[in-house]
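Asker: Here is the input, now give the coordinates:
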Amino acid sequence: MYHYDPNLALEELQEDALLPHPVKLRDMILRTKLDANQAQLLNHDFQDYLTRFGELQKLGRGILERLAAGQRKAS
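Answerer: The predicted structure is shown next:
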């Protein structure tokens, strides 16, 4: 846990987030027996997940970088 330290949060961003990394999620999908319709729907949702996952990582990184550059308030 980063305990409100943006520098540590940036380091943790390189590790797996609470949401499964898209590669691991893809592997879970590939290991599940699905019929054609289920697979198609799941693939569509996975593509959306993949896009949003990357966008949110980029957004989160930008926020954390700006916070890390600032000064901390006195406790």
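Asker: from here on, contacts and neighbour counts on C-alpha atoms
Answerer: Will do.
Asker: just checking, Arg61 touches Glu11?
Answerer: No. Using CA atoms under 8 Å, Arg61 is not in contact with Glu11; the gap is 10.0 Å.
Asker: Give me the more crowded residue out of these two.
Answerer: Legend: neighbour count by other CA atoms under 10 Å for Arg61 and Glu11, higher for Arg61 (17 against 10).
Asker: want to put them side by side, so please do this one too:
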Amino acid sequence: MNLATANIRQDWWADAITYIHNARNKQGKQQTELANHLLMTLGFIQLKAGFYRDAAASFRQITQDSRYAKRAALG
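Answerer: As a prediction, this is how the structure comes out:
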């Protein structure tokens, strides 16, 4: 996650997205708060980079009972 954040700050969106996907894959299929947080971060990165459909897909994967659900709905 730290590498993803560093890449985001330097506007290296593709690298940040890769790091987030790798971190999510380590979580497996279980939807945890960390996975939801990663999905929310990924969605906002994709929005800023102009990947609107990918961002919508990322936001849709966030579980409804997550504390990030309301923020994802705004995205």
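Asker: Quick check: TM-score for this pair?
Answerer: Once superposed, chain against chain, the TM-score is 0.37 (TM-score structural alignment, normalised by the length of structure 1); 43 aligned residues with a CA RMSD of 3.3 Å.
Asker: The strand or helix carrying Asp27 of structure 1: what's the following helix or strand?
Answerer: Using DSSP states H and E, Asp27 of structure 1 maps to helix 22-30. Later in the chain than helix 22-30 of structure 1, the nearest helix or strand by DSSP H and E is helix 36-69.
Asker: For that next one, name the packing helices and strands.
Answerer: With contacts defined as 3 or more CA pairs under 8 Å, 6 or more residues apart in numbering; DSSP states H and E, helix 36-69 of structure 1 has these neighbours: helix 6-13, helix 22-30.
Asker: packing partners for the helix holding Asp27 of structure 1?
Answerer: Secondary elements touching helix 22-30 of structure 1 (3+ CA pairs under 8 Å, 6+ apart): helix 36-69.
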